[in-house]
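In: please find the sequence and the predicted model below.
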Amino acid sequence: MNDPLTLFGLVHTSLLEIVSFALALVMVVLNIRQSPWAWLFSITSAALYAVVFYDSKLYGDMSLQFFFIAVSLWGWYQWLFGGVSHHGVLVSRLTSKGWLYSGLAWLFGFVAIASFLRLFTDTDVPHIDAFLTSGSLVGQLLLSRKKLENWHVWIGIDLIYIGLYIHKNLYLTALLFSLFVVLAAVGLRTWKKSLANQFAEVIN
């Protein structure tokens, strides 16, 4: 399923990457709509992408997929039963302390992952892989708690990922992340409206 093939005579890819691509795209659309079903697509897509990234020697990204699976299970629960009323978490903003903790977590993750990749793997992109992997962990955690700022993180991360995947000849995945940037911008706008509506309901 991960054998190489050429799409439209231009893009070198594999059936596994194509399926992963489609599932991930549906996942983001469902995230924008705040549908809990997004997490099911997240789990499936992550499992398939773990194989794709292993073959491309993107070990940080491969490991990230297993974390995504674990966080997706937690996020699924949060969106369905989290919050004070246990009816699911609502869209909210990060506090100043939340920004600080997120930044420190990103930095700590980067140092730890980069050290591991340099010492124990044969990847040729340990630092950028570590930076993006750590940032993705932060973004996924913010998404699971419906923090509006998760979209800011994903926009920045996805823009850099495009270049990395082109470097690794994962052109279909690079295209996917180009679409992710657009969808993240849509998600940011949509969730801002949702937050404004929540605020209006509280006032009324």
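Out: Okay, I see it.
In: going by C-alpha atoms from here, please, whenever you check contacts or count neighbours.
Out: Will do.
In: flag every buried residue along the lengthiest helix in the chain.
Out: Of all segments of type helix in the chain, defined using DSSP state H, the longest is helix 171-203. By neighbour count with 16 or more other Cα atoms under 10 Å, helix 171-203 contains the buried residues 171-174, 176-178, 180-181, 183-185, 187-188, 190-192, 194-195.
In: A further structure is provided below for comparison with the first:
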Amino acid sequence: MMQEILSKTTWLEWFGVSFAVVQVLLAQKNNIHNYLFGIAGILLALYVKFNARLYAEFTLDLYYLVMSIYGWLFWKYGKKQSETPITLTTRIEKYKAIGIVLGTFLLFYLFLTHYTDSDVPVWDSVVTAFAWAGMWLMAKRKVENWVLLNISNFIAVPLLIHKDLYLYAALTAFLFIVAIFGYINWNKIAKQTHYAS
């Protein structure tokens, strides 16, 4: 079984997953350099996901690429040319995040069912919708980004196994665990920032 899994794993997956592991560990530690490793991992994942016919996840990785560049600049400069603090999501931002989830799901589901040969349009769309909203909140340095990303991670693991992307499934399970600690860490930082102001 393990030999079969390893035989289906390309060197692009190994490098992509390695960069992604470093990225999420740095993000959990609130280190701005997480985005540089993330960008490298995303570029490799784009190739792998497209060849696996995971078109919504491919598009998600394109979105991750754009949001990673945006997030890196936002973390570095913010609105006042200083590092943007970690905060809790406002009510308006929660509504926007829900809108991103619903809108993204509908868009991808319609696109995948009408214009691609995807064999998992609902599954792929749900994973992507929650991840899009989570990445948007991460770029804005909102604590709740970890919750939405973990909903996506939880649903993505069996999808990736179904597609024989075992290394990416293992990475996603790892990301799920790291995201729990990310949430705890960011929540603590947000509370300290709130009480200090």
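Out: Nice, thanks for sending it over. As the structure is a computational prediction, the values presented were derived from the model and not from experiment.
In: give me the distance from the longest helix of structure 1 to the chain's centre.
Out: 13 Å (Cα atoms, centre = their mean, to the nearest Å).
In: by contact count, what packs against that helix?
Out: Under the contact definition 3 or more Cα pairs under 8 Å, 6 or more residues apart in numbering; DSSP states H and E, helix 171-203 of structure 1 sits against strand 11-14, helix 15-32, helix 150-167.
In: so the last one aligns onto which residues of structure 2?
Out: Residues 145-162 of structure 2 are where helix 150-167 of structure 1 aligns, taking TM-score structural alignment as the criterion.
In: and if you look at stretch 117-127 of structure 1?
Out: Counting by TM-score structural alignment, stretch 117-127 of structure 1 lines up with residues 112-122 of structure 2.
In: what sits up against that stretch?
Out: 53-56, 108-109 (Cα atoms under 8 Å, 6 or more residues apart in numbering).
In: again, only using 7 Å
Out: With Cα atoms under 7 Å, 6 or more residues apart in numbering as the contact definition, stretch 112-122 of structure 2 has outside contacts at 53-54, 109.
In: ok, now stretch 6-26 of structure 2?
Out: The contact list for stretch 6-26 of structure 2, computed with Cα under 7 Å, 6+ apart, reads 33-35, 37-38, 40-42, 44-45, 167-168, 171.
In: once aligned to structure 1, how far is the match of helix 150-167 of structure 1 on average?
Out: Here stretch 145-162 of structure 2, set against structure 1 after superposition, deviates by a mean of 0.7 Å using mean Cα distance after the TM-score superposition for structure 1.
In: for stretch 92-104 of structure 2, same thing?
Out: With mean Cα distance after the TM-score superposition for structure 1, stretch 92-104 of structure 2 departs from structure 1 by a mean of 1.1 Å once superposed.
In: give me the residues contacting that stretch.
Out: Here stretch 92-104 of structure 2 has contacts from 129-130, 133, using Cα under 7 Å, 6+ apart.
In: and if you look at stretch 178-194 of structure 2?
Out: Outside stretch 178-194 of structure 2, the residues within contact range by Cα under 7 Å, 6+ apart are 28, 86-88, 143, 146, 150.
In: pull up the gap between the corresponding residue of structure 1 for Glu83 of structure 2 and Ser35 of structure 1, please.
Out: In structure 1, the residue matched to Glu83 of structure 2 (TM-score structural alignment) is Gly88. Between Gly88 of structure 1 and Ser35 of structure 1 the distance is 11 Å, computed by Cα to Cα, to the nearest Å.
In: between those two, tell me which one has more neighbours.
Out: For Gly88 of structure 1 versus Ser35, neighbours defined as other Cα atoms under 10 Å are more numerous around Gly88 (19 against 15).
In: hang on, that one is in a helix, isn't it?
Out: No - applying DSSP: H, G, I helix; E, B strand; the rest coil, one finds Gly88 of structure 1 to be coil, outside a helix.
In: with structure 1 overlaid, report how far the helix or strand where Val127 of structure 2 lies is off on average.
Out: In the assignment (DSSP states H and E), Val127 of structure 2 maps to helix 121-139. Superposed on structure 1, helix 121-139 of structure 2 shows a mean distance of 1.0 Å to its aligned residues (mean Cα distance after the TM-score superposition for structure 1).
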